[in-house]
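**Q** got a structure for you, letters missing:
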């Protein structure tokens, strides 16, 4: 294969050379070869390719017992990075029409167009692991997701945070003074927080997100749900121009560097997003307005922040907590004792903070 279009979620450079392999390749042999730096172009059967990925993953080392939640977290991140670096070297080729050139392969063309647009090369190469993620996301997008408080379904796009955790959604439903309010939604993702407030009578919502895919996703969801006349999505970092009565955000909750584009929904290096939200909140609030901050305490439980950190940051920026409401985590990992981070996740609390400038209290 002389030239091809290459797609990576982690901005990895295109392989300089591809080594064709087929169904005769064993997992042990594949691991030896990718550890030498090869990219293996699978040319056999689709289902065998998936089985190869699974077998390779099972052969990777698992984190050993950790002495602290922070040590367990670091070990888990290293393990996930090793898994990514290893399995992403099994790649597949798509033709000019995004047809997957493997036996018994499913139709992947629509999933690829949803993420990349129309093909611009005779051949496209992508890691099989990424392609499988895109197929799973396309199925979520097709069937939609029911969210508490929304009368219609949400249709998430690939690479946009999937709101299957309903803790924070249900907390927002406790906000009663919504009718007629102008809303800003910072880091909107699918647009779910805006839509919950619009459904309950907010006058308008302006949403921002740094990821163009999230902006497209939010706009399409607004159209499906009948909110397009009252909803605007803007690609950008943090606040839109102007002021609002309610400014809501569910920021990334782990203050660590993201490893790839999708990670930005969860990982916030040096608390940059969260601190930017707190820094700009007062100047973007109308008189009598409130900030609505949804935040998990998992970073505290992992030892990545002190218990006092948020109170200190609020005080530095002249903000006070007018009220707050909390709920324990109910997502599946909080109940999974086999999860390396179960000790922390089982105690996780998500809190909705009602924030106002101190001078207004």
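**A** Thanks, I have the structure now. All figures in this text were calculated on a predicted structure; none of them were measured in a lab.

**Q** Could you use CA atoms for every contact and neighbour count after this?
**A** Will do.

**Q** and after the lengthiest helix in the chain, which helix or strand comes next?
**A** Criterion DSSP state H: the longest helix present in the chain is helix 69-87. Note on helix 69-87: by DSSP states H and E, the next helix or strand toward the C-terminus is strand 90-94.

**Q** Put this next to the previous one:
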């Protein structure tokens, strides 16, 4: 619970955070009279600003906090003439020190500095808080009706008042719009039956190169009657395998949101009768002639549920897949590991380590198919990780039991 004072009375509400971030230690009410500079100072101090004014003004305040945070981080990352702050000496020294640290950083250190900056930015932007009524309605002037989006993300309303950050609410609404619109996946065929509708908290297949690898790599032997899809997510790879002629797919995931998302997508695409969805950590029982896995690509700790699709702490899922693959492959079967080498360019996991894990698991590499990503960040030289992203290659490793 969080507490705040309004008109001399103590108010309470349940704190809600998708990333399990702690509630602000100090919460004050804020409205349209609050200046952006004052709000930014309070946000940097860790104060939560419980909004009581016009809802659209809260959105404008969040944008103002974003501009100030991004400007500060940009100045810290790049040496040069500082703007005229109220206290020039301290920001100037901090900017110079941060710039020296970044310039001398290894790729791995630059990655961790980048994540640290993202975390600091997220903490500041999470300072604008919105009270929600027991049915997810927002009782502020000019507030939108986001009850459906909240229900999709969080489940049915319980009747209990809650407080969430405006930034998280915007993420809920953004996910709701993605779910309605869907993402076109050319590998699934012609429109309209080629769209994946991601749910809140489930990774969207916006990077199509890994899907294309599964859609175009030659199947082992004749078309297999059975395949395992480890970590089904949105269901896109299971759908591709069925469209390629695989008679039955057993797809696993340990995230209930992913399983619900996959079921809805596979049903919409008309392939659900050929897919069995199971709640499991990695493999289902038995063996298959084809086992496909697209684990998170970066060995780092996720800070929210959606980041579990990107970050795999200590390469747990990757190593678990490699370790258990041989005993779940039929004779002459193949395991398809879809993996980016971004971690190698960032100095987080060398290629020799990956090859060592493959050998230790009693596996051999039958072949590898590579593709260069086409996403926008690969060409954005302003991105702090541009050099690594520009060199990135996504691969489908064809693995077999030794």
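**A** Thanks, I have it. In this text the structure is predicted, and so the values were computed from the model without any measurement.

**Q** TM between them?
**A** The pair, once superposed, lands on a TM-score of 0.95 when counted by TM-score structural alignment, normalised by the length of structure 1; 358 aligned residues with a Cα RMSD of 1.6 Å.

**Q** Helices along structure 2, start to end?
**A** Taking DSSP H as the test, the helices found in structure 2 are 36-44, 55-77, 89-103, 107-125, 147-154, 166-181, 209-216, 236-243, 256-269, 316-325, 342-345, 351-360, 386-391.

**Q** In structure 1, what sits opposite residue 286 of structure 2 in the alignment?
**A** Aligned by TM-score structural alignment, residue 286 of structure 2 pairs with residue 242 of structure 1.

**Q** right, and its match touches residue 282 too?
**A** No - with contact defined as Cα atoms under 8 Å, residue 242 of structure 1 does not count as touching residue 282 (11.6 Å).

**Q** Tell me which of the helices of structure 2 lies nearest to residue 400 of structure 2.
**A** Closest approach to residue 400 of structure 2 among the helices of structure 2 (Cα to Cα): helix 316-325, 8.5 Å.

**Q** ok, now how distant is the nearest residue to the match of residue 286 of structure 2 once chain neighbours are set aside from residue 210 of structure 1?
**A** Excluding its sequence neighbours, the residue lying closest to residue 242 of structure 1 (Cα to Cα, 6 or more residues apart in numbering) is residue 284, at 6.3 Å. Distance of residue 284 of structure 1 to residue 210 of structure 1, given as Cα to Cα, to the nearest Å: 18 Å.

**Q** Compare these two (neighbour count), which wins?
**A** Between residue 284 of structure 1 and residue 210, counting by other Cα atoms under 10 Å, residue 284 is the more crowded of the two (20 against 17).

**Q** aligned partner of the more buried one in structure 2?
**A** Matched by TM-score structural alignment, residue 284 of structure 1 corresponds to residue 328 in structure 2.

**Q** how far away is that match from residue 97 of structure 2?
**A** Residue 328 of structure 2 is 52 Å from residue 97 of structure 2, by Cα to Cα.

**Q** And residue 262 of structure 2, by the same measure?
**A** From residue 262 of structure 2 to residue 97 of structure 2 the distance is 47 Å (Cα to Cα).

**Q** One more: residue 323 of structure 2?
**A** Where residue 97 of structure 2 is concerned, residue 323 of structure 2 sits at a distance of 44 Å (Cα to Cα).

**Q** hmm, back to that, what about the match of residue 286 of structure 2, how many residues nearby?
**A** Per other Cα under 10 Å, the neighbour tally for residue 242 of structure 1 reads 10.

**Q** distance of it from residue 283 of structure 1?
**A** Taken as Cα to Cα, the span from residue 242 of structure 1 to residue 283 of structure 1 is 9 Å.

**Q** tell me the most buried of the helices of structure 2?
**A** Of all these, helix 236-243 has the most neighbours on average by mean count of other Cα atoms under 10 Å, namely a mean of 24.

**Q** Please list all residues in contact with the residue nearest to residue 242 of structure 1.
**A** With contact set as Cα atoms under 8 Å, 6 or more residues apart in numbering, residue 284 of structure 1 has these partners: 239, 242, 243, 244.

**Q** Please apply the same query to residue 106 of structure 2.
**A** Counting by Cα under 8 Å, 6+ apart, residue 106 of structure 2 has contacts residue 347.

**Q** Please apply the same query to residue 349 of structure 1.
**A** Residue 349 of structure 1 neighbours (Cα under 8 Å, 6+ apart): 296, 297, 298, 326, 327, 328, 329.

**Q** Can you match these up with structure 2 and say which hold?
**A** Contacts conserved in structure 2 for these, counting by both residues aligned by TM-score structural alignment, their matches' Cα atoms under 8 Å: 296, 297, 298, 326, 327, 328, 329.

**Q** what about the second one, how many neighbours?
**A** The one in question is residue 297 of structure 1. 20.

**Q** aligned partner of it in structure 2?
**A** The alignment partner of residue 297 of structure 1 in structure 2, by TM-score structural alignment, is residue 341.

**Q** Pull up the gap between that match and residue 211 of structure 2, please.
**A** Distance from residue 341 of structure 2 to residue 211 of structure 2, counting by Cα to Cα: 16 Å.

**Q** Now do the same for residue 233 of structure 1: its match in structure 2.
**A** Alignment of residue 233 of structure 1 against structure 2 is given by TM-score structural alignment, with residue 277 as its counterpart.
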